[in-house]
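Asks: Here's a sequence, model it:
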Amino acid sequence: MPVESHHTLEPYESLRPFAGGSLDISLLHPENGGQLERREETDGVLYIQGWTMIPDRSGFTLPERVLVVHDQEIIGQIELTDLRPDRAEEFGFDPKVVCGFKVAVPLSIATGGLQMISIIAESSEGEYWMVGPRRSEWVQLEVTGRCNLKCPQCPNNSFSSAHNQELEPQDLKLIQPVLDMVTHGCLDGFGEIFMSRHAEHFLSAIHWSKNFLFHTNAQLLDKQRANLILDHSPPIRKIIISLDTLDTGKYRKLRAGGELDRALDNTRQF
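Replies: Modelled structure (predicted):
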């Protein structure tokens, strides 16, 4: 438990070994458990600095541990160094539950550099929160422009057929650097993601530490597609089901070509 209440940039703590094995990413919450303020690679060392706190039943608390994860393998534990009243005041939190950390990670045990390193706050119950960058980088990637419905209010109906295209696997070469750089994203625009023939290809290209979502009308959300999403969760952390109404007649007008019962049944099954 930290005893000081000041903030300094130096020194950086050495990484403490922690035999934690693999990270169970199914226990990773979608919300962040703090922020990273510095991630810099210098002379064969990754310098990582930030602050952390996590939700609990009474509000917020300090994590049980802060872990350094390389891909999905836990390679070390970070010592919480000092309280961060500056960040507590900025975000309106109790200063006793916001704590800083500074750690130096040798590149010799972190092959792949910054892109492969994640900082994870762990609760006493064994749940995880990502400690994310201070600034979120967002991308909207329309995997397909095609849709299975003809909703009268959708701009897709007024666009030319040129919009009804989809990304192909060879497009990933251009897109991958963007997926690696961003922290958050959305995988649809006016199209229905489950109309894509290559959705799994693009889902597999997104690192598990990212925070992505998509919208769907759930007409095609069968068991096979549900398993596809669950197999990629994370990075898929939120799905928004578009219904508009629970009145069957109105639904058929607003979601032309769809059936309310099918959308609800698929959602319940999911």
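Asks: When you work out contacts or count neighbours from here on, use the C-alpha atoms and nothing else.
Replies: Will do.
Asks: Contacts for the lengthiest strand in the chain, please.
Replies: Using DSSP state E, we find that the single longest strand of the chain is strand 28-42. Here strand 28-42 makes contact (Cα atoms under 8 Å, 6 or more residues apart in numbering) with 46-55, 113-114, 120-121, 127-134, 211, 234, 237.
Asks: Quick check: next helix or strand after that strand?
Replies: strand 45-52 (DSSP states H and E).
Asks: other SSEs contacting the following helix or strand past that next one?
Replies: Heading C-terminal from strand 45-52, the first helix or strand you meet, by DSSP H and E, is strand 54-56. When contacts are defined as 3 or more Cα pairs under 8 Å, 6 or more residues apart in numbering; DSSP states H and E, strand 54-56 packs onto strand 28-42, strand 59-61.
Asks: Could you give the separation of stretch 255-263 from the chain centroid?
Replies: 30 Å (Cα atoms, centre = their mean, to the nearest Å).
Asks: what does stretch 234-246 give?
Replies: 15 Å.
Asks: Now do the buried residues in it.
Replies: 234-237, 243 (16 or more other Cα atoms under 10 Å).
Asks: for stretch 125-143, same thing?
Replies: Per 16+ other Cα under 10 Å, stretch 125-143 contains these buried residues: 127-133, 138, 141-143.
Asks: go on, stretch 195-213?
Replies: 195-196, 198-199, 202-203, 206-213.
Asks: same thing with stretch 142-157?
Replies: For stretch 142-157, the buried set under the neighbour-count rule, 16+ other Cα under 10 Å, comprises 142-149, 151, 156.
Asks: Pick out the most distant pair among those.
Replies: Using Cα to Cα, the pair of the buried residues of stretch 142-157 lying farthest apart is Val143 and Cys151, separated by 19.2 Å.
Asks: State the distance from the closest residue to Ser14 other than its chain neighbours to Arg268.
Replies: Spatial nearest neighbour of Ser14, excluding adjacent residues (Cα to Cα, 6 or more residues apart in numbering): Ala104 at 5.4 Å. Look at Ala104 and Arg268: by Cα to Cα, to the nearest Å, they are 46 Å apart.
Asks: Out of the two, name the residue with the larger neighbour count.
Replies: Ala104 (20 against 8; other Cα atoms under 10 Å).
Asks: Pretty sure the more buried one sits against Ile48.
Replies: Yes: if you go by Cα atoms under 8 Å, Ala104 and Ile48 touch, sitting 6.4 Å apart.
Asks: Please enumerate the helices of the stretch 101-250 of the chain.
Replies: 172-181, 199-203, 223-231, 248-254 (DSSP state H, counting those that start in this stretch).
Asks: From the rest of the structure, what touches the second one?
Replies: Spelled out, that is helix 199-203. Here helix 199-203 makes contact (Cα under 8 Å, 6+ apart) with 143, 169, 172, 193, 228, 232.
Asks: Let's see that with 10 Å instead.
Replies: 141, 143-144, 166-169, 171-172, 175-176, 179, 187, 193-194, 212, 225, 228-229, 231-236 (Cα atoms under 10 Å, 6 or more residues apart in numbering).
Asks: ok, now the longest one?
Replies: For helix 172-181, contacts defined as Cα under 10 Å, 6+ apart pick out 115-116, 137-139, 141, 167, 185, 201-202, 205-207, 210.
Asks: structure for this one too, so we can compare:
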Amino acid sequence: MNYVREQYRTSSGTGFQGFLDEIKVVLLEGQMALFVRGWAMLSHGSLAAVDCFDVSTDSLLGSVTEFFPRSDLPPGAMAFEARLPLSADNSHNYFDYGLLTRADDGRLFPIFHHSPENIQIELDGRCNLACVMCPQAFGVHSGPLSIDDLETLRPVIERSECVEINHQGEALLSPILLQLLQMVPPHKHIAFNCNGTALKAKVARQLLEYAPPVRSISISIDAGTEESFYKIRGTSLSKIMENARAFKKARDEAGLTFPQLTLTCTVISDFMEFVPDIVGLAAELDKSFRYWPLTGSGLHGGA
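Replies: Predicted coordinates:
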């Protein structure tokens, strides 16, 4: 998988829009073929090809080089449709294939399924924090998954376009995180939420080594000052932001675009005034921010 992984590591994802509308294995004149249909659009430059990779054989299956306009697409977007013959050595499972759009200047952009099959996994329901608005504060959590559990889920994981590591527990502390990263091929998408305390050292190196498929990391930041943050999460905001900035620096120095960093805020009425400060912190990273409103006061068990 080294060849395919390196191709995906050089993809950027910025300045691009597009989706893979359909992918399946079909019969073409009595021979198995991979049918692909989708569209792509660049903010600048022109499309050169859509390269199709067989991850199971670590090889380039073929390229689509003909594009055409389609009335249902955004202005400037171009569609493609092709049947690529498969040999006996190629995989006959459509989910073993990934596509990269190639620009005329060599830039690469990953294409994801328009309606992907996704899976959410809670690697470990345990956490090293007990935030006031989280079930962890009341002693409610699920236990850790085992290696055997992960193997049982392997067929679903390999078939899914996106693997989201669900976020009641702290995924970065899971003893089987590396095994999951190794299980997901580079043309897929891993996204997860963390509290930022463990986004450093060995774990950070692993995430960058497997980027992609690790493409999205959300860090929970619920208040914009040291004092207010401690009241909610019982830990230091400055240390978490130090981890996040160091991770972004290491990613950028490695020449990687992924994983992208997002700050996620659970908006509690007691600390709503600090939301602009959190947006300012997000601007220091990848300028990505999202929020979940919590009705009532989380400090008093509001739901």
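Asks: Make JSON lines from the helices and strands packed on strand 54-56 of the first structure and add distance to Gly76 of the first structure and mean neighbour count to it.
Replies: Output for those, formatted as JSON lines (distance: least, Cα to Cα, whole Å; neighbours: other Cα atoms under 10 Å):
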{"stretch": "strand 28-42", "distance to Gly76 of the first structure": "16", "mean neighbour count": "18"}
{"stretch": "strand 59-61", "distance to Gly76 of the first structure": "21", "mean neighbour count": "15"}
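Asks: so which of those gets nearest Glu90 of the first structure?
Replies: Nearest to Glu90 of the first structure among these is strand 28-42 (12.6 Å), distances taken as Cα to Cα.
Asks: center of the first structure - which residue?
Replies: Asn211 (1.7 Å; Cα atoms, centre = their mean).
Asks: gap between that one and Arg255 of the first structure?
Replies: From Asn211 of the first structure to Arg255 of the first structure the distance is 28 Å (Cα to Cα).
Asks: got it, and Glu90 of the first structure?
Replies: 44 Å.
Asks: ok, the two, which is more surrounded?
Replies: Using other Cα under 10 Å as the criterion, Glu90 of the first structure and Arg255 rank with Arg255 on top: 23 against 8.
Asks: Map the more buried one onto the second structure.
Replies: Applying TM-score structural alignment, one finds that Arg255 of the first structure aligns to Arg233 in the second structure.
Asks: so that match makes contact with Met133?
Replies: Yes: shown here, Arg233 of the second structure and Met133 form a contact pair, counting by Cα atoms under 10 Å, at 9.1 Å.
Asks: Just tell me what Gly98 of the second structure corresponds to in the first structure.
Replies: Checking TM-score structural alignment: Gly98 of the second structure goes with Ser118.
Asks: check contacts around that match.
Replies: For Ser118 of the first structure, the contact set (Cα under 10 Å, 6+ apart) comprises 67-74, 130-132, 209.
Asks: what about the strands in the stretch 151-270 of the first structure?
Replies: Assigned strands in the stretch 151-270 of the first structure, in chain order: 184-186, 211-216, 236-241 (criterion: DSSP state E, counting those that start in this stretch).
Asks: Can you lay out the ones you listed as JSON lines showing distance to Asn32 of the first structure?
Replies: Below are the strands of the stretch 151-270 of the first structure laid out as JSON lines (distance: least, Cα to Cα, whole Å):
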{"stretch": "strand 184-186", "distance to Asn32 of the first structure": "12"}
{"stretch": "strand 211-216", "distance to Asn32 of the first structure": "10"}
{"stretch": "strand 236-241", "distance to Asn32 of the first structure": "12"}
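Asks: Relative to Ile25 of the first structure, which of these is closest?
Replies: Among the strands of the stretch 151-270 of the first structure, if distance is taken as Cα to Cα, the winner is strand 236-241, at 11.3 Å.
Asks: Which part of the second structure matches that closest one?
Replies: The aligned range for strand 236-241 of the first structure is 214-219, by TM-score structural alignment.
Asks: how much does the matching stretch stray from the first structure?
Replies: Superposing on the first structure and averaging over aligned pairs (mean Cα distance after the TM-score superposition for the first structure), stretch 214-219 of the second structure comes out at 0.7 Å.
Asks: Give me the contacts around that stretch.
Replies: 13, 162-164, 167, 181, 184-197, 199, 206-208, 240-241, 244, 257-265, 282, 288-290.
Asks: which residue in the second structure lines up with Leu203 of the first structure?
Replies: For Leu203 of the first structure, the residue aligned by TM-score structural alignment is Leu181.
Asks: Distance-wise, check the equivalent of Pro177 of the first structure over in the second structure relative to Ser87 of the second structure.
Replies: Superposed on the second structure with TM-score structural alignment, Pro177 of the first structure falls opposite Pro155. Using Cα to Cα, we find Pro155 of the second structure at a distance of 23 Å from Ser87 of the second structure.
Asks: Arg126 of the second structure maps to what in the first structure?
Replies: Counting by TM-score structural alignment, the partner of Arg126 of the second structure is Arg146.
Asks: just Gly62 of the second structure next, same as before
Replies: Under the alignment (TM-score structural alignment), Gly62 of the second structure maps onto Gly76 of the first structure.
Asks: So what touches the helix or strand that contains its match?
Replies: Using DSSP H and E, Gly76 of the first structure sits within strand 73-78. By Cα under 10 Å, 6+ apart, the surrounding residues in contact with strand 73-78 of the first structure are 13-24, 65-70, 101-105, 109-110, 117-121.
Asks: Now, the residues you listed that are in strands?
Replies: 13-14, 65-70, 101-105, 117-121.
Asks: Just list the residues touching the counterpart of Val66 of the first structure in the second structure, thanks.
Replies: Using TM-score structural alignment, the partner of Val66 of the first structure in the second structure is Val50. By Cα under 10 Å, 6+ apart, the residues touching Val50 of the second structure are 38-40, 62-67, 80, 99-103, 108-111.
Asks: let's see 7 Å
Replies: Listed by Cα atoms under 7 Å, 6 or more residues apart in numbering, the contact partners of Val50 of the second structure are 63-65, 99-102.
Asks: Next, format the residues you listed as a markdown table and append distance to Val275 of the second structure.
Replies: Below are the contacts of Val50 of the second structure laid out as a markdown table (distance: Cα to Cα, whole Å):
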| residue | distance to Val275 of the second structure |
| --- | --- |
| Ser63 | 46 |
| Val64 | 46 |
| Thr65 | 47 |
| Leu99 | 38 |
| Leu100 | 37 |
| Thr101 | 37 |
| Arg102 | 39 |
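Asks: Report the buried members of the residues you listed.
Replies: Buried among the contacts of Val50 of the second structure (16+ other Cα under 10 Å): 63-64, 99-102.
Asks: tally of neighbours for Leu261 of the second structure?
Replies: The number of residues near Leu261 of the second structure, taken as other Cα under 10 Å, comes to 22.
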